[in-house]
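A.B. asks: no FASTA, just this:
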């Protein structure tokens, strides 16, 4: 799930072997089915070239090796065009037992960077036995990417500043658009510019991105790495990718960690509403934490409710009188930008002291420079159009009237985030030319090995309720809970309780005890 006005999810994995004829002659899926019905069947002969290929590995710094996996652009036409999946690995330092694939989320975040960032932090015994493997999913980063050039601004980190959308052009504005408020209209224009640029440059790729095809690519990667069964860690959207893989290939899993889950029984609009409520709850947790500190800028408010109201007043006042910004670009911050900056800061509890300082400057001096830094810190984490490409492939469209009404309904429980996350949800795919594929199914993964789900009590992007829902949806899953705040917990929350249990599971397949709660740090 994206850390600004969109959602930012984190995770990744794969497994496979070869046989033939019945699949093709029966007209069945070539490599797993969306509901998992064909996942136990070996891949068709036409895919053998992909499952048996060899990656040419080369050293690429920091102890990593890098290479390229070839996969079909269109799995229904495996003899057609091929695309690249960029892969890296940190090799096991002792006797290798397999690989652990990582995906950090997004959709659109780089798994290559996740491996470089998280791999060295993983347990020493795990790194002795397993290669740590990252990959950029199709359409992302150094893989064959969705490309949306020529100044398309989409939802970059600065979108929502008074000039951050870069969309003053009124091309395509309709009579119904004119009825929207100015900020929403600018966001809509930016979304349309992104959609047009992506279609112009990546039209052949857009119909073939999406979570189901990314899961198929993971299975090819699993086999090429020489692993009979998959080990995987996915954060945020990575949990969605992992659950989809499990649903398609339930018998090809050894271990799977899904941290910060999405409830796939919900549509995109429902997910955005849940995220808005989760972010509001995390904001309240931040205010409660802040009030315990002597120099908290909300101290005089006295209560959590009054402190949240103080932040709401700051956000609303910024629409009338934007906050100043002394960075080199000088972009001032309106209410939408303030919302996005605070939302980004809530992702990691380590940011909360900095958020407190930023709010002090904003409330006392109308200075938004420190808040703006939270927006800059998220810039470039996801390539322009790459979040939209996957989201719009995975989810059916819905109209603006439905979203606008949902935003009004969400204001009761999420007054500070309903506009940023729900009111604008319809515009993500409103102008997207590539059609939505069938919605990613609710995962069952019947017959899989036990899957470990990690949920965080106050998660601003993937609410705890979604992790509980995923455990109920899966045939064989165990929940471990982190009773703290922040987006996902494994290797992020500083909790040895979480990290140790996850490592033990990945190494020995040992599950934590039922109902385990790890205390907040």
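C.D. replies: Now that the structure is in, tell me what you want to look at. This is a predicted model, so every value here is computed, not measured.
A.B. asks: C-alpha only now, for contacts and for neighbours.
C.D. replies: Noted.
A.B. asks: residue contacts, the residue nearest to residue 250 when sequence neighbours are not counted?
C.D. replies: Spatially, and ignoring its direct neighbours in sequence, residue 250 is nearest to residue 448 (4.5 Å; C-alpha to C-alpha, 6 or more residues apart in numbering). With contacts defined as C-alpha atoms under 8 Å, 6 or more residues apart in numbering, residue 448 is in contact with 246, 250-253, 475-476.
A.B. asks: Please tell me how far residue 448 sits from residue 256.
C.D. replies: Separation of residue 448 from residue 256 (C-alpha to C-alpha, to the nearest Å): 10 Å.
A.B. asks: State the helix or strand in which the residue nearest to residue 474 when sequence neighbours are not counted lies.
C.D. replies: In this structure, residue 474 finds its nearest non-sequential neighbour in residue 444, 4.5 Å apart by C-alpha to C-alpha, 6+ apart. Residue 444 is part of no helix or strand, with elements assigned from DSSP states H and E.
A.B. asks: again, but for residue 269
C.D. replies: helix 268-290.
A.B. asks: what angle sits between whatever helix or strand comes next after that helix and helix 268-290?
C.D. replies: As assigned by DSSP H and E, the chain's next helix or strand after helix 268-290 is helix 304-320. Put simply, helix 304-320 runs at 120 degrees to helix 268-290, going by axes from the mean of the first three to the mean of the last three C-alpha atoms, to 10 degrees.
A.B. asks: just checking, what packs against the helix or strand following helix 304-320?
C.D. replies: Sequence order places helix 335-345 as the next helix or strand after helix 304-320, per DSSP H and E. Applying 3 or more C-alpha pairs under 8 Å, 6 or more residues apart in numbering; DSSP states H and E, one finds that helix 335-345 contacts helix 304-320, helix 352-365, helix 369-378.
A.B. asks: Check the offset of the last one from the chain's centre.
C.D. replies: Okay, so that is helix 369-378. Once both centres are worked out by C-alpha atoms, centre = their mean, to the nearest Å, helix 369-378 turns out to sit 20 Å from its chain's centre.
A.B. asks: Quick one: residues in contact with the helix or strand just after it.
C.D. replies: Using DSSP H and E, the helix or strand that follows helix 369-378 in sequence is helix 386-394. For helix 386-394, contacts defined as C-alpha under 8 Å, 6+ apart pick out 106-108, 139-140, 145-147, 206-207, 209-211, 428-429, 432, 434-440.
A.B. asks: And here is the other one:
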């Protein structure tokens, strides 16, 4: 899943209009009313996707009509390359990679190309050691480290990057210096393959930087740029995937968010194994991927389809281990070890090195889609170094046992188990059969989808299918409503079609005029299924004499998924479905599928698809499980569950396609999700009808980490950048000042209120574009309400300001302490002498400005009256700091150890950032256990933090 896919889609209408115009000249008709009853609807499997998911082109893929890929007005700089490596998680794929990836003999017939043909010129210049051999050197000395530096990695954290604009060109990136007023700079950062064993060798991480400064209109035209000599730091970006390139996001954010870029350097990067980073992931050849798309075994039944797809999937997995890193002098074991370190857990280590190299003590970061996983895992691994994190379009973090023990929240992944009204009606083919049996019948509206026995990853994939179903229904109902308006394309979308041959053509919805989502889903599935048997199973032609490829069911379905990533592609999708209904060609669906897969006009597939596979399977896989009858039954159940969750995309059979990761050569390396510690407030953005990352996952994440949730009404995948207005204002203010709005609705008033379901099944109402809900509260607790003078009393503060100095006051005594990065501290104080027995005294927490932020009453006991709770009654104070200690990390402490004070880099005179956390630190949890055991803990002055 990637923000890049939706970002690209939102600027594609001008391309579509041109393509549609050309299609008309080629005689591709768009009928006003084609039959929707081509074939009986029945179930399919998401696993059948032939093409390697997640790939997107460095430039907009050439369209079969031969049109250019212009940028839509108002988007990024004109002429911008679509440097969009795509998303991951093939939504229509049970194998999640697309089970069909042909290792066919077609590749043998193609002209042999140099193995490094697609390597960046900069990589060839810096790392090539001879024909067919590359090596990444040690990091260059000369930099100055910032923040925490893990022992043994000092050379990496203090390296100097050779930044230059020429390096951007040598990486194949376009120059937008005229648009943004200054050139972007690029270079390679060196990181160890294995941070625990740096002697194994190095990899190179491609990075881009756009320096902070003010951008203004210049007299006489153009722009004027004034550099900021004292920026607040940097913001790092990742668009998702896994496998998405983030290099150009430095430039795009400088263009889209000039006010934020006035105070911060913009940093883009390609994670290890991705894009211009070396070595990047390599699996199947372009010819093999084309051949995979041609696989269309649906008409031969489930068993044959399983045989075809599973054989192809295994070959694809083997190709990843054969080709990734092959030119870097690595033997089979070396390549296997390299792939073992291409996962998310190692990638966040590179983010921490980059944080230090660019001079930031804390990481400020925006992650979209899978990029939210990078942000979450960074916080899990490097909690002390977290600055301001924004997670937009959350990938479900999974269950966290530590959090479940503390919070009564629903952390299960099967929250969409009851999909009732999204499940399609029974059809004649499956009459009398059980739902989900691969016979063409879908579950009844009153039935729940059975997810018992599925893995968490499979449940998440089913949930994603439900998200796409929800977005499809939004599209279909909008399509039917526009049909009833009786308007032309030009009237409905004047900017996109006003000057094209489509301007005067009446808009006709390919799915009919019904408002019933079941009928619309069934009509859509029947249309797609015509591709299973078209021309004897070969599929339909493109309609373009210069492109002899065929559109199979899997390719057509993939094209539809691409269009659902953004509302800007909805008219294009309807046009494509009308072409399909005419039954002569399906070129428009192929254009969309190429956009998804990143296939360019030369036939080259962006390698982000291979990166998606390497990263996802390295993170988690079930390769250790036997592929026996029980496994086959489980995979079939998964395929059937997906089709029940997303009936609009089902095929005529639901073959059990093994996941590419089922053929991986080692167990997954990603640790289990767990309670975050010492982490400041994290801003989570979740869109009500996000097709790829369901809204509920964002609510769950925000609760799990005690963060702030920005709910956004909309149908696109992710919202920051896309939605603008209240979304951009909220995110940019948070990044700049650490503040979020007060809880409640704000932003543009909607014509019709929107609704969404959270992870507990509760309805969330959205009368406005934006809604804020903060799950973070601060607090102050004592281990007892009664104590003798001279005794020790435990206390805990939570979610105050990050790494800030405070004082505990009781009587005439004060005790100083410093919170950790999450604003937490647990310690003990001695009740001073001289306090009157029988009186109740105030224990107060005061900040550095003298403001009281918390207080509690403590009754002073007479000496002859025993106290039965807390440390004085035999409880332990071990593990708690006494006030006056800094209570924090010493140099050399590992991330996740008891946190301490690290200088922050706030601008002079600026208020301290809003504290943000995942939960309490381990030491605080120990104190909390003590407080609960004492039986008299009292939370005082709990309040929400950081709203304007």
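C.D. replies: Sure, I can see it. Please read these numbers as outputs of a predicted model, since none were measured by experiment.
A.B. asks: Tell me the residues of the second structure aligned with the helix holding residue 269 of the first structure.
C.D. replies: Using TM-score structural alignment, the residues of the second structure aligned to helix 268-290 of the first structure are 457-479.
A.B. asks: try stretch 205-216 of the first structure
C.D. replies: The aligned range for stretch 205-216 of the first structure is 338-349, by TM-score structural alignment.
A.B. asks: Count the neighbours of the corresponding residue of the second structure for residue 376 of the first structure for me.
C.D. replies: In the second structure, the residue paired with residue 376 of the first structure is residue 594, using TM-score structural alignment. Residues lying near residue 594 of the second structure (other C-alpha atoms under 10 Å) number 28.
A.B. asks: Same question for residue 292 of the first structure.
C.D. replies: Neighbour tally, residue 292 of the first structure, other C-alpha under 10 Å: 10.
A.B. asks: any idea how far residue 361 of the first structure is from it?
C.D. replies: 19 Å.
A.B. asks: mind listing which of the contacts of helix 386-394 of the first structure are in helices?
C.D. replies: Members of those lying in helices (criterion: DSSP state H): 211, 428-429.
A.B. asks: Who wins on neighbours among those?
C.D. replies: For these, neighbours tallied by other C-alpha under 10 Å; top is residue 211, 27 neighbours.
A.B. asks: Skipping its backbone neighbours, what lies nearest that residue in space?
C.D. replies: Going by C-alpha to C-alpha, 6+ apart, residue 211 of the first structure has residue 241 as its nearest residue, at 5.9 Å.
A.B. asks: Identify the residue of the second structure aligned to that neighbour.
C.D. replies: By TM-score structural alignment, residue 241 of the first structure lines up with residue 374.
A.B. asks: Beyond the helix or strand harbouring that match, next helix or strand please.
C.D. replies: Following DSSP H and E, one finds residue 374 of the second structure within helix 371-381. Later in the chain than helix 371-381 of the second structure, the nearest helix or strand by DSSP H and E is strand 386-392.
A.B. asks: What helices and strands are in contact with that next one?
C.D. replies: Packed next to strand 386-392 of the second structure, using 3+ C-alpha pairs under 8 Å, 6+ apart, are strand 363-368, helix 371-381, strand 683-687, helix 725-737.
A.B. asks: Turn those into JSON lines, columns for mean neighbour count.
C.D. replies: Conversion of those to JSON lines gives the following (neighbours: other C-alpha atoms under 10 Å):
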{"stretch": "strand 363-368", "mean neighbour count": "26"}
{"stretch": "helix 371-381", "mean neighbour count": "26"}
{"stretch": "strand 683-687", "mean neighbour count": "30"}
{"stretch": "helix 725-737", "mean neighbour count": "19"}
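A.B. asks: so which of the helices and strands packed on helix 335-345 of the first structure is the most packed in?
C.D. replies: helix 369-378 (a mean of 21; mean count of other C-alpha atoms under 10 Å).
A.B. asks: Secondary structure of residue 335 of the second structure: a strand, I assume?
C.D. replies: No - with DSSP: H, G, I helix; E, B strand; the rest coil as the criterion, residue 335 of the second structure is assigned helix and is not in a strand.
A.B. asks: Tell me, how many residues neighbour it?
C.D. replies: 19.
A.B. asks: Double-check it against residue 319; I have them as touching.
C.D. replies: No - shown here, residue 335 of the second structure and residue 319 do not form a contact pair, counting by C-alpha atoms under 8 Å, at 11.4 Å.
A.B. asks: For the stretch 1-150 of the first structure, which segments are assigned as strands?
C.D. replies: Using DSSP state E, counting those that start in this stretch, the strands of the stretch 1-150 of the first structure run over residues 58-59, 64-72, 82-90, 98-103, 130-135.
A.B. asks: post-alignment, the third one versus the second structure, mean distance?
C.D. replies: Read it as strand 82-90 of the first structure. Average distance, strand 82-90 of the first structure versus aligned residues of the second structure after superposition (mean C-alpha distance after the TM-score superposition for the first structure): 0.8 Å.
A.B. asks: What range does that strand cover in the second structure?
C.D. replies: With TM-score structural alignment as the criterion, strand 82-90 of the first structure aligns to 202-210.
A.B. asks: contacts for the matching stretch?
C.D. replies: Contacts of stretch 202-210 of the second structure (C-alpha under 8 Å, 6+ apart): 136-138, 168, 182-193, 247-248, 250-251, 254, 265-272, 276-279, 350.
A.B. asks: Can you tell me how far the aligned partner of residue 564 of the second structure in the first structure is from residue 285 of the first structure?
C.D. replies: Under the alignment (TM-score structural alignment), residue 564 of the second structure pairs with residue 346 of the first structure. Going from residue 346 of the first structure to residue 285 of the first structure by C-alpha to C-alpha gives 10 Å.
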